[in-house]
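Visitor: Sequence and predicted structure, then a few things I'm wondering about:
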Amino acid sequence: MNTRTLLASVLLAAGVAALPTAAFAAEDMGVLHVRTGAAVPVHPGETVTVPVGIANVSDKPVTGVVAEIRVLNDVNLPTTFSNCRYYVDSNVEGALCEFDTEFAPGKVYEIAGLQVSVEPVVKKDKLTPVIVRMLTPEWVKGQGGIDAFAAKEAGRGTSVKTGTAGPATLVEATHPLSTEGEVVGFAGLSLIVPPAPVVPTAPSSSAPAPTVPAAPSSAPAPVVPGSAPASAPTSAQAPAVPASASASVSATATGGAAAAPATPGTGGGDLAFTGSDAATVATVGVGALLLGTVGFFVARRRRTRFVA
């Protein structure tokens, strides 16, 4: 594959319309080659300067050149220089810039202040390099001049514009540029993607409720000398019931007879006999009564028996 076919394939792959066949003829392109530097980092929405150089690779001085600059898709070309004609064709923006500078043999010159801008919303696959090619003034004149040639490159229904600032100039290269090149060169751009913003997360609804400190307990009342101890039972406290009394109450409830309360002042405050104690006393009494009755009859019989 020769140079002519290779360059046409590269430009078509980049989305650029096919260049005129005469543009690839060696006699038309001359001996001025493109020099480019490293890829320029760029943020979305930013305008950056792109270093593009032109080198005279012959051993004779060359006067004048027309540089065609093209950008695609999400890269834009500001209409800056008054010696450039700007056109638009679909997704392509281009400029034809005319210089009358004399290029010394072996010297490399740089287009001062060449800038491109990037859309605020840009995709990596839409960030294409800047395409530059060299044309001789004689060849461009044969196309009808710079204005007529720009009109041919422009899309239907669009118009050619002239830059609104001063003319572009060529200066001795100040940026590191490649040492080799061709009549067509590519100045790369490197997109810098900002990091995604960190979105704070809302607090979880299941978070534990804050701990409420317990109220302090009331301090014990101070002990006053001569007063009753603080631990003395109050009237609201019921006195402890002896186990025997509990058993008596249980037996009484079972037998159906309630014990009569003790009469104040007569028994020294003793409780009445109830339950199993009363039954024992009654049994003893009945036994004593029976023994007394038997004794009475026995004594009577003995008195009757020994009477004369």
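Guide: Good, I have the coordinates. Numbers count the residues shown, from 1 in each chain.

Visitor: contacts and neighbour counts: CA atoms only from here.
Guide: Fine.

Visitor: in a strand, that's where G113 is, yeah?
Guide: No: G113 sits outside any strand when classified using DSSP: H, G, I helix; E, B strand; the rest coil, being coil.

Visitor: Return the residues in contact with it.
Guide: Shown in contact with G113 (Cα atoms under 8 Å, 6 or more residues apart in numbering): 49-50, 168.

Visitor: what's the closest of these to G181?
Guide: V50 (16.4 Å; Cα to Cα).

Visitor: Can you report how many residues lie near L135?
Guide: L135 is flanked by 25 other residues according to other Cα atoms under 10 Å.

Visitor: Kindly report the same for the one 10 residues further on.
Guide: G145 sits with 13 neighbouring residues when counted by other Cα under 10 Å.

Visitor: any idea where the helices of the stretch 1-150 of the chain begin and end?
Guide: Secondary structure of the stretch 1-150 of the chain by DSSP state H, counting those that start in this stretch: the helices cover 3-13, 26-29, 137-142, 146-153.

Visitor: Need these in CSV (columns: mean neighbour count).
Guide: Shown next, in CSV, are these (neighbours: other Cα atoms under 10 Å):
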stretch, mean neighbour count
helix 3-13, 13
helix 26-29, 15
helix 137-142, 16
helix 146-153, 18
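
Visitor: Take this one as well and set it beside the first:
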Amino acid sequence: MSATILAAGLAAAPAAAAPAPNEPDAAKLAAGGEKDPQTDKNRKYLVGPGEDVPAVLGVTNLGDAPVDGLVVQVRILNDLDYTKKYENCWYAVDSNQETAWCEFDQELAPGASLAVTGVGISTRTDAQAENISSIIHRWVSKEYADARGGVQALADQWAGQGTKAVRGTDTALTLTAPDGQLGGLGGPIGFVGVELVTPPTGEPTPTPTATPSATPTATPTVAPTAAPSASSGVPGGEGGGLPVTGAGTATVAGVGGALLLLGGAGYLIARRRTRFVA
């Protein structure tokens, strides 16, 4: 009976070496990016379609104790893709999101920083500016990851329904000291901006058929239509020919003749009346 009670007590007691899944990481890690000297903030990377993103994803130990082993989770969306996959990382895909969990054995001393430069991320060749935003990275200690099943188990949780995370095959990704100071240090989650740069399209070049098609159609329809009635088939009314005649000349001649006849008749009548009175 005492053995039964002892077994029940051991089962009820939590294991001291196994932290609860919802416990925070004991390591005080801060995610940071390459610092822009002009803005004193994280640098934004300007890349074109189909180009690699040389992002610096860094971590600083803000605690008082060294951290033995590090793990980074890197998430990208939409028109950013993993074009290189490393053997110390596990990759999961869920709809428009790709996630990598990478593991490193290096020790991070208090106040020190380490970083990965380029994690195999590129823009798609048909990328659209509105589909490019940022790279999200989260740092935890290896102890924290191991307590939750390791990087493979963590990556599987980010895989789409019915799929599993896949391990990379390229040479292992390594952590090195960053070239400069890291910026944007806060909590364990950091954001690195990426902006798509496309060549200017410019204004369309006008077609050469626009100008000639307007000039010839306007000139022949105005000048040549009046020319045949002014001269006897001579283009433009130039180069000789008969004098210009028309309806106006005939009218003037007719009026003059009528006036001449009326004048003669009036003269005869006046003359007859003069003789009759006498």
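Guide: Arrived safely. Small disclaimer: the values here were computed from a predicted structure and weren't measured.

Visitor: Output the helices of the stretch 1-150 of the first structure as TSV; include the columns distance to I54 of the first structure.
Guide: Formatted as TSV, those follow (distance: least, Cα to Cα, whole Å):
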stretch	distance to I54 of the first structure
helix 3-13	18
helix 26-29	13
helix 137-142	15
helix 146-153	19
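
Visitor: Out of those helices, which gets nearest to R300 of the first structure?
Guide: helix 3-13 (158.1 Å).

Visitor: and for the closest one, what span of the second structure is it aligned with?
Guide: Using TM-score structural alignment, helix 3-13 of the first structure corresponds to no residues of the second structure.

Visitor: do the same with stretch 114-130 of the first structure
Guide: So stretch 114-130 of the first structure sits over residues 119-135 in the second structure, by TM-score structural alignment.

Visitor: what's the answer for stretch 89-105 of the first structure, then?
Guide: The aligned range for stretch 89-105 of the first structure is 94-110, by TM-score structural alignment.

Visitor: that older thread, looking at the helices of the stretch 1-150 of the first structure, which is closest to V75 of the first structure?
Guide: helix 3-13 (16.1 Å).

Visitor: Give me the distance between that closest one and the centre of its chain.
Guide: Here the centre of helix 3-13 of the first structure is set off from its chain's centre by 46 Å, with Cα atoms, centre = their mean, to the nearest Å.

Visitor: Over to stretch 192-211 of the first structure?
Guide: Worked out by Cα atoms, centre = their mean, stretch 192-211 of the first structure lies 7 Å from the chain centre.

Visitor: Which residues outside that stretch are in contact with it?
Guide: 41-44.

Visitor: 7 Å - rerun?
Guide: With contact meaning Cα atoms under 7 Å, 6 or more residues apart in numbering, stretch 192-211 of the first structure is reached by 41-43.

Visitor: Only the buried subset of these, as a PyMOL command please.
Guide: In PyMOL syntax, the buried subset of the contacts of stretch 192-211 of the first structure is picked out as below (16 or more other Cα atoms under 10 Å):
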select buried, resi 42+43
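
Visitor: and of the contacts of stretch 192-211 of the first structure, the nearest to A26 of the first structure?
Guide: P41 (33.9 Å).

Visitor: rewinding a little: wait, which of the contacts of stretch 192-211 of the first structure is closest to L189 of the first structure?
Guide: P41 (5.9 Å).

Visitor: what residue of the second structure matches up with that closest one?
Guide: Under TM-score structural alignment, P41 of the first structure pairs with L46 in the second structure.

Visitor: Which helix runs longest in the first structure?
Guide: helix 276-305 (DSSP state H).

Visitor: For the residue nearest the centre of the second structure, give me its contacts.
Guide: Here the mean C-alpha position of the second structure is nearest to the C-alpha of A129 (Cα atoms, centre = their mean), at a distance of 2.5 Å. A129 of the second structure is in contact with L196, counting by Cα under 7 Å, 6+ apart.

Visitor: Let's see that with 8 Å instead.
Guide: A129 of the second structure neighbours (Cα under 8 Å, 6+ apart): 195-197.

Visitor: got CSV for those residues, with secondary structure and neighbour count too?
Guide: As requested, these are exported to CSV (DSSP: H, G, I helix; E, B strand; the rest coil; neighbours: other Cα atoms under 10 Å):
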residue, secondary structure, neighbour count
E195, strand, 18
L196, strand, 19
V197, coil, 13
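
Visitor: Pull up the aligned stretch in the first structure for stretch 157-175 of the second structure.
Guide: With TM-score structural alignment as the criterion, stretch 157-175 of the second structure aligns to 152-170.

Visitor: Quick check: buried residues in that stretch?
Guide: 153-155, 160-163, 168-170.

Visitor: so P44 of the first structure touches E119, yeah?
Guide: Yes: using Cα atoms under 8 Å, P44 of the first structure is in contact with E119, at 6.0 Å.

Visitor: Strands along the stretch 1-150 of the first structure, start to end?
Guide: In the stretch 1-150 of the first structure, the segments counted as strands under DSSP state E, counting those that start in this stretch are 32-36, 40-42, 47-49, 52-56, 62-72, 75-76, 84-89, 92-103, 108-111, 115-118, 130-135.
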